[in-house]
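Colleague: got a predicted model here, sequence first, then my questions.
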Amino acid sequence: MRWHGVTQGRWRRIGSTLWRVVAVWAVSTLTMLVLAGILPDFKLQSDDGDSATRIAVTAALGAGAFGVLSAVVWPLLVRALLLVPALVLGLLAFFLNGSLLLIALRLIPEGRGEVGAETAVVVAAVMSAVASATGGALAVRDDDAYRRRLYRLSDRRRRRNSGRDDQDGGGPVTPGTVFIQLDGVGHDVLRDAVDKGLMPTVADWLGEGKRGATHRLTPWRTDWSSQTGASQLGILHGSNHDVPAFRWYEKDTGEVMVSNRPASAVELQRRAIERTGDGGLLTVDGASRGNLFSGGAEQLALVLSMAARRGKENRSRAGYFAYFSDPANAVRTALSFVAEVFREIGESTRARVKRRRPRIGRGGLYPFIRAFATVVERDVVVAAVIGDMLAGRSAVYADLVAYDEVAHHSGPTGPDVEKVLARLDRSLALLAQVAEHAPRAYRIVLLSDHGQSPGETFRARYGLTLGDLVRAGCGLPVPRRAQRTHSGAEARASVRAALRRPVEEGADERRPARRAEPIVLASGNLGLVSFPDVPHRMTREEIDRRHPALLPTLANHPGIGFLLVRSAERGPVVLGARGVEVYLAEEPAELGPLADFGPGAMEAVRRTDGFPHTADIMVNSWYDPAEGEVLAFEEQIGSHGGLGGAQARPFLLSPLALSEPVAPGQELVGAEQVHHVLRCWLGEELGPEVPVGDAGAVRAENPQVTAREAVAEAAVPVDDSRPNAAGGTAFAAADAAGQDKTH
């Protein structure tokens, strides 16, 4: 009887599949007939005319041939074209689909199918979309498949409640965890979007919809370098030691490190692993999607640190194949890409007509870069995460960069970014729906790596760049017209990697003509000044002897908030306007210019001072506490990278089923501390865990300890740069044996 039931179920599934194939074929045939009647360059009959039956048979043959070619030939084409830049592959989707249709029509006997090349692109796109929609609708309405999903879900819940695996070998008992990073979305931006009704999915999680709360919202504070390179390296690999900014000059190698350059990302990841002695957050059955770093995951897609690899070793490009192997996906994404390009052109034109301020140029390639970030990367990353959930992987970390890219050019608030946030919420809703049908329960954790602070650019307000001001202070000639500072938005690196151009454009232009001239780099509203002819970090006394006017020129400029230099006699010193000096090694009674930058500013600056590759002069822009505005040294009206405003206040949205991230009354400080919290969460309910550092050791010894308790028990001062004060809890990134031995 059991064998009979299994056989009967198998035949039922085969019959259901055949029914869907026939239904999709029939709908595709009708679609082809309608298009043949509408489009003048598309016909399904001979020149002498045919009967209605003959035309219908011709349409059925053409639709069937096109369907077979799409199912068999298309995946092979996509795999072969992975050697082509991924961005180009998305745009080629139309022409590839049209070519398949031309071949399909040529296979019709007696040559009754005929279509123009341009029309073939349109017909193929419409037929692919209709076939995909029909197949998806039938799969959802398949009662037998739906019943099997319910059985599987019920069985999983039963096994989870009983705490043991089903004897028939079902899915995992323990829940998996999906970490979704909304790049650049600050705590206040998320809160405001929920209040405006832009993100109903997040509102439901917070209990502001029709059901009770399932998640808690916790702000956290970044390090001085409030940007993805430092934050994500700390979150995924447990250490962002010696990452002073988004880009910086290293005197020992003579190289400019750029966080979103593949070669730099590989080196930063290597250093973090060497320092912690651990592969990362995702080393146990993990997947990394759309990130700068791998986190130790085996499953990779669009990971920048892997983009420098060539050939079969570059598994990161497999994400493109998995997504674009479906022609309907390729067509849909290509259409959305084109629509997003025109949307950006319309929004930038409207901003110019209304003379909005602040405003920066948004022409050139930017509309295409924005479309890649908000459409292509989003679609591919979300599809990869869905695949991970359906495969039952234990831990997934994905980065969606859409908001960050748009906010850099349109500002952190306003109608442009609100549309992006609404679309991101729809992606979250889709992931939540998929979680209900995955082979294991999933906990979805939403977080951001930093926020963004508004404000016009330094160049727009003062008519010169930070580099011009430094040259003036050094007595060097200054260009009559200030040149724009290259923007370092994270999405640009993904586009360059997709176009097989991993080296950042213009990087070599930052090298001075003579080694005695300073190198000036910008990271949002954080500037770095280095003198490459001096092999060590210059002291304040050395700078004053060489360029006596430089430090006063910078410190007294109205667009500069404060400077960090190191005194040979008294250690790190913060310089402000009108001769204000704050010596960080002496526990000053007054914070001077740091007072306006909020709690934790002194600790963040002190920690950065201890990095081996901190610049000779660190420059933080002016900050208006009342308006929350900063002055970006790059061409961005929404910026991050330094201290000041919302850029240093990201968020962590976690399920109530997980323990609280920090003890009541304490603050989550630094990306390394966030890493410890996430790692402890992975260990709760007997989930995957790779202990590292003190917090991991606490959880390893006692699995019943919650993340909050493990974090509190493991809290120890690293050094004077991050004390265990009321404003936050300190964490050791690694023990002494794991210190970086390269410097």
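Modeller: Received, thanks. Numbers count the residues shown, from 1 in each chain.
Colleague: please make it C-alpha for all contacts and neighbour counts, starting now.
Modeller: Will do.
Colleague: the helices in the stretch 451-600 of the chain, which residues?
Modeller: With DSSP state H, counting those that start in this stretch as the criterion, the stretch 451-600 of the chain has helices at 458-462, 466-473, 490-498, 540-546, 550-555.
Colleague: what's the closest of these to G207?
Modeller: Nearest to G207, of all the helices of the stretch 451-600 of the chain, is helix 490-498, at 32.5 Å by C-alpha to C-alpha.
Colleague: how far off centre is that closest one?
Modeller: From the chain centre to the centre of helix 490-498 is a distance of 11 Å (C-alpha atoms, centre = their mean, to the nearest Å).
Colleague: which elements pack onto that helix?
Modeller: For helix 490-498, the packing partners by 3 or more C-alpha pairs under 8 Å, 6 or more residues apart in numbering; DSSP states H and E come out as helix 86-106, helix 304-307, helix 366-371, helix 402-410.
Colleague: structure two is appended below for comparative analysis:
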Amino acid sequence: MGDGRWRRTGRALIGVVAVWAVSTLTMLALAGILPDFQLQSDDGDTVTRTAFTAAWGAGAFGLLSALVWPVLVRALLIVPALVLGALVFFLNGSLLLIALRLIPDGRGTADPETAVVVAAVMSAVASATSTALAVRDDDAYRRRLSRLADRRRRRSGTPGGADRGRGGPPGIVFVQLDGVGHDVLRQAAADGVMPTVAGLLADEAGHGLTPWSTDWSSQTGASQLGILHGSNFDVPAFRWYEKETGTVMVSSRPASALELQRRAIARTRDGGLLTVDGASRGNLFGGGADQLALVLSMAARRGKGRRSRAGYFAYFSDPANAVRTALSFVAEVGREIGQSTRARIRKESPRVKRGGLYPFIRAFATVVERDVVVSAVIGDMFAGRTAVYADLVAYDEVAHHSGPHSRDAAKVLTRLDRSLGLIAKIAEQAPRTYRIVLLSDHGQSPGETFAGKYGLTLKDLVRAGCGLPVPRSAQRTRSASEARDAVRIALHRPVDEQETERSARPSEPVVLASGNLGLLSFPDIEGRASREQLDSRHPALLGTLADHPGVGFLLVRSEEHGSVVLGSGGAEVPVAELTDGEGPLAVFGEGAAEAVRRTDTFPHVADVMVNSMYDPVTGRVHAFEEQIGSHGGLGGEQSRPFLLWPRTLADPMDAMAAEGGTPARIPVGAETVHRILARWLRELSGPQVPLQPAGFTGAARVDMPFPGTDEELLDGSGVVPGPRGEGA
């Protein structure tokens, strides 16, 4: 054994002894503070005896945490993530009770409730001590993780070795800040909310920033499918109804995500953006990566292919990570309760309900998902993987309920910025050079909900326009009254609720919402319903919707004129003749006409597509869901996400031109963004990256998007096992 290895071994032993000593002192201090925690016999002990008891207990707790905890977490992979977070404290306390029982002569005792507190404090102190030691020796920490990464690569057969060093081709990390619009990012950087991003933007020679324009469906399902798999064709919204099967597709449902991924691969005949040595972290879709963690589409797979929870195991197998994240989880729940209470007291407007399970859902998105994903990305960089794509959803979740420009959302941006800073610092120590690209999948547009503004939901308005019964609260609104008057005039007779309920039940529509985009489908009408069919069955419906002040425009198929866009005051424009800045689309900005035209070609476009109003002065829209920050349709910031890239990569517009894209002022559509990112990958890694532009119809290799087994993922999940995750 060489001198260097002896020194490293000596430092490791010193680190273990230091953590043990600090844990012992912590246990002694807690025994003196907490009345229900005892380390002495009833007759009392000498200081030396008490110290020995504390050292024994601290050592036993440390060994149990290292040996038993990973087994417990692996066994609990079947437990929902939110429940697992709550169990962290209980399990840690149970390990402490076992450790106390291992102390000779039974001198260690604690009540179960006290054991939970003691275990949490000891885990946190041990983690902080390990971190302090690691900070003093960054090179040793990097070498340890590099060795772990090498072993993982050898077991999984992933390319590695000397050619993967910092002198080889750079890798690339794509970090998606879910829901952060271009203007929000710039403002946050200018206000000092995101200092890491501000530093990148200040270095104009080193980094570039551009907005890009989403498709009509401005939501993660459509955008991320297009970015990762090169096609989001036939994804009209976040959720939609498919008549041939009678099912509602929901982008956040595992089975739907898996089916959308399958359709995209079949259409492009390519596995995705990450097919060569790639990692997909926290995404809806796999992107063809062979390293997957927290990928929604994986949750729908059974057997060995089901690997969506493996990232949780790899992260929570370290009890310090588990306790730290659990404490942050509890703090975030308290933060949300405090913020929502303050909003109610101040009678802030607009405002939506934020009770029930929402505080826990928010804490999961802003703490658990962030910690696990950031840790996985760091592990991927130390493993030297070629391409990593990770989604951080924290801002999007909070902005939906607090507003995209709220103080609550700004605080989340600050915490995300710290995570970006950590990733950037780790990239400097990784075994290969990395380019870090930041992007978002959509923005968010503010505004009071449709129901909050008008007193009834879109579903209520549709039912009223069809002459169907609506809730009593909706009946008293002006919108419902006008709709019923329109029905009475159209039918030339009073509307009897019981009669219409009996006669119209077969044609009751399915009404779905995707932010400020609404979708109406009539299940008993085969294929896509026409305007003429709807006018015959429900003569007041389309007029009621088009003339409502909360509705911007409708898209519906006409047997006579082809598909048409309807607006208020009887406005009607054939889709083929749509022009930006004119007619019902006048306020929706550049690209709106083409976005509507493209969606009109989808096989599963709804019978009636309803886009809410948009005020270009205030930027407001009206979501058809309970959201005061929304996205999903056209109107405002939701359609302007961002792309921030190092200028060592080709300018996006040049990359578009090289890929045969149509001339435009900014990139348009998620499929275009896919081609830009694919171009960058080829620039860095050479022609071995087997990617084809979206829509390619020639012969191409079809990569299986889900190779590997559970064990391969658990061994090579990329999640950092050491103490550096606390900065995430």
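Modeller: Nice, thanks for sending it over. The model shown is predicted, which means the values in this text are computed figures rather than measured ones.
Colleague: TM-score for these two?
Modeller: Here the TM-score for the pair of chains, by TM-score structural alignment, normalised by the length of the second structure, is 0.86; 653 aligned residues with a C-alpha RMSD of 2.3 Å.
Colleague: winner for burial among the helices of the stretch 451-600 of the first structure?
Modeller: helix 490-498 (a mean of 24; mean count of other C-alpha atoms under 10 Å).
Colleague: touching it from outside, list them.
Modeller: Contacts to helix 490-498 of the first structure, defined as C-alpha atoms under 8 Å, 6 or more residues apart in numbering, come from residues 85-87, 228, 260-262, 302, 304, 307, 369-370, 372-373, 401-402, 404-405, 502-504.
Colleague: where in the second structure does it fall?
Modeller: With TM-score structural alignment applied, helix 490-498 of the first structure matches no range in the second structure.
Colleague: kindly report the same for stretch 116-132 of the first structure.
Modeller: Alignment of stretch 116-132 of the first structure against the second structure: residues 111-127, by TM-score structural alignment.
Colleague: ok, stretch 629-640 of the first structure next?
Modeller: Going by TM-score structural alignment: stretch 629-640 of the first structure matches residues 620-631.
Colleague: show me what contacts the counterpart of A301 of the first structure in the second structure?
Modeller: Applying TM-score structural alignment, one finds that A301 of the first structure aligns to A293 in the second structure. By C-alpha under 8 Å, 6+ apart, the residues touching A293 of the second structure are S280, R281, G282, R307, S308, R309, A310, G311, Y312, S717.
Colleague: I'd say the fourth one and D710 touch.
Modeller: What that stands for is R307 of the second structure. Yes - the criterion here is C-alpha atoms under 8 Å, and R307 of the second structure meets it with D710 at 6.0 Å.
Colleague: pick out whichever of these two has more residues nearby.
Modeller: Neighbours were counted for R307 of the second structure and for D710 using other C-alpha atoms under 10 Å; R307 has more, 28 against 18.
Colleague: SS state for the more buried one?
Modeller: Here R307 of the second structure is recorded as coil under DSSP: H, G, I helix; E, B strand; the rest coil.
Colleague: and it, what's its match in the first structure?
Modeller: Per TM-score structural alignment, R307 of the second structure is aligned with R315.
Colleague: was I right about that match contacting L300?
Modeller: Yes - contact criterion C-alpha under 8 Å: R315 of the first structure and L300 qualify, at 6.2 Å.
Colleague: neighbours of the closest residue to the match of A301 of the first structure other than its chain neighbours, how many?
Modeller: What sits nearest to A293 of the second structure in space, not counting adjacent residues and going by C-alpha to C-alpha, 6 or more residues apart in numbering, is G311, at 4.6 Å. G311 of the second structure: 29 surrounding residues under other C-alpha under 10 Å.
Colleague: isn't G311 of the second structure right next to Q291, touching?
Modeller: No - using C-alpha under 8 Å, G311 of the second structure makes no contact with Q291, being 10.0 Å away.
Colleague: which residues in the stretch 1-150 of the second structure form helices?
Modeller: Along the stretch 1-150 of the second structure, the stretches classed as helices by DSSP H, counting those that start in this stretch are 3-33, 47-67, 69-75, 81-101, 112-135, 138-156.
Colleague: contacting residues for the aligned partner of T465 of the first structure in the second structure?
Modeller: Under the alignment (TM-score structural alignment), T465 of the first structure pairs with T457 in the second structure. T457 of the second structure makes contacts with F450, A451, F624, as judged by C-alpha under 8 Å, 6+ apart.
Colleague: quick one: the helices in the stretch 601-743 of the first structure, in order.
Modeller: When assigned using DSSP H, counting those that start in this stretch, the helices of the stretch 601-743 of the first structure occupy the ranges 601-609, 671-683, 693-701, 707-714.
Colleague: and the stretch 201-350 of the first structure, by the same measure?
Modeller: Counting by DSSP H, counting those that start in this stretch, the helices of the stretch 201-350 of the first structure are 228-237, 262-276, 304-307, 318-324, 327-353.
Colleague: which of these is buried the deepest?
Modeller: Compared across the helices of the stretch 201-350 of the first structure, helix 228-237 shows the largest average neighbour count, a mean of 28 (mean count of other C-alpha under 10 Å).
Colleague: give me the contacts around that one.
Modeller: 183, 222-223, 225, 239-240, 243-246, 259-260, 268-269, 272-273, 276, 278-282, 292-296, 449-450, 490, 670-675.
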